[in-house]
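Student: When you get a sec, could you give me coordinates for this:
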Amino acid sequence: MTIQDDITASDVGMNETRLARIPGYFGANYLDTGKLPCMATLVSRNGQVVHEAYRGKTQLDGGEPINADTIFRIYSMTKPITSVAAMMLFEESKIRLDHEVFRYIPEFENTEVWVKGTTDDYETRKPTRPMQVRDLFTHTSGLTYGFLYQHEVDALYRREKIARPDETLEEMCARLAGLPLLFSPGTRWNYSHSTDVLGRVVEVASGQTLDQFFRERIFGPLNMVDTDFYVPEDKLGRLMACYNKDAVTGKVTQSDGAGEESKQYRSQPPLLNAGGGLVSTLRDYHRFCLMLLHGGRLDGEQLLSPKTVEFMRQNHLPENKTIRQMGDKTFSEARMDGNGFGLGGSVVTHVAETMQPGSLGTFSWGGLANTFFWIDYEEELIAIQATQMIPSGCYPIRPQFQQLVYAAIDW
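Tutor: This is a model prediction of the structure:
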């Protein structure tokens, strides 16, 4: 797909005046008030970029102005990439969605479900059925996250330090399999380490480490030159700082530094965090989204079949149940109302319930530090935004961005 410099917003049915409101809105309401360090936004339609804006700096108290080369921690926007990797192997018949996870990770054969008790003394039972690969895509595996603070199983994750940065994905999954599930697989939706386990399935099925698979099979073909699990030394100056806003006190602290001051991304990590470990730029991630919008193909590189992409963005949750109706009340990376869940991201199943303009089948997801993307197939629209403030949803910037973008559609 060639991006044409002479294409204007009006040529693809977008209102330039209304698109111009986007950076001003976030500047006045979040940057000028010191709530956020920056805001980067990108919108394309029919494959043509019609809006791209970078406001703010790499640090709240200074730093350099951000630009198209700025590298962001995309956290859970890693999940759709891992899901694409798994579906590439699915197309090669190296994995199946109905396969038990223990076929790839034997430790999961004897994983049981929490019944009752405390973290020091608890009862478990056998699951109704084994965890399947499809459960890893859809977060119906029974796994959880330690940071959810919703259940004793979460506390077990914290006590056992699941996802330690000094362990490998293989080691993490082996330890995870020794802890009880929150529920029997396939019975509920719960945001979790599911995609991390899926990343390990990719490693086993492909015979490659996850970073090797990503670079050779996805990042290289898509020319995603700034996306990886770490930032090379010659690019460190482009990595901005990341911040955390306390939900109770509202106090903002720095969670990781910019550039060479970063403690997390200066070198290749042992743990290839398949659910949240990547860094990227807006332009890189836009190329990934363009591939999905165009049925798995970009610039002559065919990563997936159009039918596979269509299959991924179906609602794969049980019939007549959305994420919200499945009982989710915990942290997530995107609004759940009116959404089901596909293979790697949320899918709009009821536009009115989202309380936003949009289209059925829109595919989206976000990241912990308030990064977000969506792909509206009906409108051939891609939108991406990024800042670096944890947790996601600490400000309503995602729905606000959606309102501003859809208001700019003329035809």
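
Student: drop to CA atoms for contacts and neighbour counts, all remaining ones
Tutor: Noted.

Student: Would you agree Asp376 is in contact with Val351?
Tutor: No - under the contact definition of C-alpha atoms under 8 Å, Asp376 does not touch Val351, with a separation of 11.8 Å.

Student: Now list whatever residues contact both of those two.
Tutor: Here Asp376 and Val351 have Gly358, Ser359 as joint contacts, going by C-alpha atoms under 8 Å, 6 or more residues apart in numbering.

Student: Neighbour count: these two, which is higher?
Tutor: Taking neighbours as other C-alpha atoms under 10 Å, Asp376 and Val351 compare with Asp376 leading, 20 against 17.

Student: Not counting residues beside it along the chain, what's closest to the more buried one?
Tutor: Spatial nearest neighbour of Asp376, excluding adjacent residues (C-alpha to C-alpha, 6 or more residues apart in numbering): Thr362 at 4.6 Å.

Student: Near Asp135, how many residues? Count them for me, please.
Tutor: 28.

Student: Please report how far the residue nearest to the spatial centre of the chain lies from Thr140.
Tutor: Averaging the C-alpha coordinates of the chain gives a centre point, and the residue nearest to it by C-alpha atoms, centre = their mean is Met77 (2.1 Å). Separation of Met77 from Thr140 (C-alpha to C-alpha, to the nearest Å) stands at 18 Å.

Student: Isn't Asp328 up against Trp189?
Tutor: Yes - under the criterion of C-alpha under 8 Å, Asp328 is in contact with Trp189, at a separation of 6.5 Å.

Student: which helices and strands sit right next to the lengthiest strand in the chain?
Tutor: With residue count as the measure and DSSP state E as the assignment, the chain has strand 48-59 as its longest strand. Counting contacts by 3 or more C-alpha pairs under 8 Å, 6 or more residues apart in numbering; DSSP states H and E, strand 48-59 is packed against helix 21-26, strand 38-45, strand 62-65.

Student: at 10 Å instead, please
Tutor: Applying 3 or more C-alpha pairs under 10 Å, 6 or more residues apart in numbering; DSSP states H and E, one finds that strand 48-59 makes contact with helix 16-19, helix 21-26, strand 38-45, strand 62-65, strand 242-245, helix 282-293, strand 381-386.

Student: Give me the distance from it to the chain's centre.
Tutor: Relative to the mean C-alpha coordinate of its chain, strand 48-59 is positioned 20 Å out (C-alpha atoms, centre = their mean, to the nearest Å).

Student: got the angle for that strand vs strand 381-386?
Tutor: Put simply, strand 48-59 runs at 10 degrees to strand 381-386, going by axes from the mean of the first three to the mean of the last three C-alpha atoms, to 10 degrees.

Student: here's the other one to compare against:
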Amino acid sequence: MSALTLASPESAGMSRAAFDRIEDHLKSRYIDAGRFPGTQLVVYRRGKLVHSAVQGFADLERKAAMKDDTIFRIYSMTKPITSIAFMMLVEEGRVALDEPVHRYIPEWKNLGVFQAGIAPAFLTRPPSRPMLIVDLLRHTSGLTYGFQQRSNVDAAYREMKIGEVEKAGTLQSMIEELAKIPLEFSPGEAWNYSVSTDVIGYLIGMISGKPFEQFLKERIFEPLEMKDTDFFVPAGKAHRFAACYSASPQGAMTFHASERKGGLTLQDDPATSPFLSPPSFISGGGGLCSTAADYLTFCRALLNGGELSAVRLVGPKTLALMTSNHLPGGRTLPEMSRSLFSEATYHGIGFGLGFSVTLDPALTLIPGSAGEYAWGGAATTSFWIDAAEELVAIFMTQVLPSTAYPIRRELRTMIYAAITDSNL
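Tutor: Take a look at the predicted model:
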């Protein structure tokens, strides 16, 4: 972590012994047991980097060690970055959250809600109201992901390869294909993890008048000096790119794996990965690669009210809006969700504009603070930000799917246990 000097945990009210226990836990339970190839854990509190540790391998086949500057596929940890980028345009008065999406995507104006049938012969009904911009940011749009595998609409997404990070096609072709498929439900009636954030990326490009990836580079990555965050890994950095593995998962979210290796199956070889070249489909929902150091820079800006080192992304009131629960009626994810898969545990959790939001730690049965916000990626990367405790935690590995092991719950419990001087 070259940008920050490692401070003692005690200087920020945390326990070195507790962090040693966490690293021992990761080594014995996950790395030595063959569940994870390697891990990286970064904890930042009260303006100090108090823990930064790597263990194991970034690439088992080549015995390449995990390092501080290893580059990871962060998948859905792309979503908070895309959401922040969109809110920059909202702050500039160029778009509003309560506008109908069809104002910007006219071909979606007559999208119906699924009733019966299979593609292309769907029976639909009109939605009870139009899809709004806010529905895209909070996943109440009626869109879905093909990997949910719960409906005929999901099946149509899979058939058309909609929202797949490594697919051919473009954001424009995704928008055109989605115009042919009905919504899962009327906007605002339910929460469903979906390609909504990819649509937000499309809208950023349309409203800003420049390619989505260029907007991110000019407005976020370059100002914050996030030099290792992009939609592909250039040749000069390929030696730092981690391999991605599958845990041979059971359940709804499955991934093709090409080669079994002990308890892990190689899913994406960094020497031949599609992430080594610029994609045609720029996925605001899951396309970025990054490092723990870069993502910490982004999180520090959020923890600091939207600004870091004189670079302001959004204002503190905008960030407060984004990290409030936006589920209709103040409901929680268990009350609203139709997803068979999500990057968040449900109880006591709401959803804001690009983040899950903890409403009541007692209901989560995990230590934490009301108002903390978080998300994760499909390959088991994750982060959370707790403004009350001035805390950021980032965990990196590369194992699909993120639901294979309860690592997020364990890390939250153990990292909060490391706090010796609480702000509450």
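
Student: Strands of the stretch 101-250 of the first structure, residue ranges please.
Tutor: Per DSSP state E, counting those that start in this stretch, the stretch 101-250 of the first structure carries strands over the ranges 113-117, 122-125, 242-245.

Student: Please identify the most buried of those.
Tutor: When neighbours are counted by mean count of other C-alpha atoms under 10 Å, the highest per-stretch mean among these falls to strand 242-245, a mean of 21.

Student: Starting from it, tell me the next helix or strand along the chain.
Tutor: Tracing the chain C-terminally past strand 242-245 of the first structure and defining elements by DSSP states H and E, one meets strand 252-256 next.

Student: mean deviation of that next one from the second structure?
Tutor: Averaged over the aligned pairs, strand 252-256 of the first structure sits 1.8 Å from the second structure after superposition, using mean C-alpha distance after the TM-score superposition for the first structure.

Student: these two touch, right, Thr291 of the second structure and Lys227?
Tutor: Yes - when contacts are counted by C-alpha atoms under 10 Å, Thr291 of the second structure is listed as touching Lys227 (9.2 Å).

Student: Pick out whichever of these two has more residues nearby.
Tutor: Set side by side, Thr291 of the second structure and Lys227 show unequal neighbour counts under other C-alpha under 10 Å, the larger going to Thr291 at 24 against 14.

Student: corresponding residue for the more buried one in the first structure?
Tutor: For Thr291 of the second structure, the equivalent position in the first structure is taken to be Thr281, counting by TM-score structural alignment.

Student: before we move on, what about Trp384 of the second structure?
Tutor: In the first structure, the residue equivalent to Trp384 of the second structure is Trp374, according to TM-score structural alignment.

Student: same question, Thr403 of the second structure
Tutor: Superposed on the first structure with TM-score structural alignment, Thr403 of the second structure falls opposite Gly393.

Student: Tally up the residues packed near that match, please.
Tutor: Taking other C-alpha under 10 Å as the criterion, the count of residues near Gly393 of the first structure is 21.

Student: Return the residues in contact with it.
Tutor: Counting by C-alpha atoms under 10 Å, 6 or more residues apart in numbering, Gly393 of the first structure makes contact with Phe331, Ser332, Glu333, Ala334, Arg335, Gly366, Gly367, Leu368, Ala369, Asn370, Thr371, Pro399.

Student: go on, Trp384 of the second structure?
Tutor: Under the criterion of C-alpha under 10 Å, 6+ apart, the contact list for Trp384 of the second structure reads 43, 299, 355-357, 372-376, 391-395, 408, 412.

Student: switch to 8 Å and redo it
Tutor: Glu372, Tyr373, Ala374, Trp375, Val392, Ala393, Ile394.

Student: Give me the distance between the last one and Arg45 of the second structure.
Tutor: Which is Ile394 of the second structure. Following C-alpha to C-alpha, the distance that separates Ile394 of the second structure from Arg45 of the second structure is 12 Å.

Student: likewise the third one?
Tutor: Here Ala374 of the second structure is placed at a distance of 16 Å from Arg45 of the second structure (C-alpha to C-alpha).

Student: The fifth one now?
Tutor: Counting by C-alpha to C-alpha, the separation of Val392 of the second structure from Arg45 of the second structure is 6 Å.

Student: what touches both of those two?
Tutor: Once C-alpha under 8 Å, 6+ apart is applied, it turns out that Val392 of the second structure and Arg45 contact no residue in common.

Student: Asp154 of the second structure maps to what in the first structure?
Tutor: Looks like Asp154 of the second structure aligns to Asp154 there (TM-score structural alignment).

Student: repeat for Ala344 of the second structure
Tutor: In the first structure, the residue matched to Ala344 of the second structure (TM-score structural alignment) is Ala334.

Student: can you check Gly188 of the second structure too?
Tutor: Using TM-score structural alignment, Gly188 of the second structure pairs with Gly186 in the first structure.

Student: Check the burial of its match by counting its neighbours.
Tutor: Other residues within reach of Gly186 of the first structure, judged by other C-alpha under 10 Å, total 21.

Student: residue contacts, the spatially closest residue to it that is not a sequence neighbour?
Tutor: Nearest non-adjacent residue to Gly186 of the first structure, counting by C-alpha to C-alpha, 6+ apart: Thr140, 5.0 Å away. Shown here is Thr140 of the first structure, whose contacts under the criterion C-alpha under 8 Å, 6+ apart are Pro185, Gly186, Thr187, Arg188, Trp189, Asn190.

Student: could you redo the last one with a cut-off of 6 Å?
Tutor: The neighbours of Thr140 of the first structure, taking C-alpha atoms under 6 Å, 6 or more residues apart in numbering as the test, are Pro185, Gly186, Arg188, Trp189.

Student: go on, Met224 of the first structure?
Tutor: When contacts are counted by C-alpha under 6 Å, 6+ apart, Met224 of the first structure touches Asp284.

Student: Give the equivalent position in the second structure for it.
Tutor: Structural alignment places Met224 of the first structure opposite Met226 in the second structure (criterion: TM-score structural alignment).

Student: ranges for the helices of the second structure?
Tutor: All helices of the second structure, identified by DSSP state H, fall at 16-25, 78-91, 133-138, 152-160, 171-178, 196-208, 212-216, 292-303, 316-322, 333-336, 361-364, 407-417.
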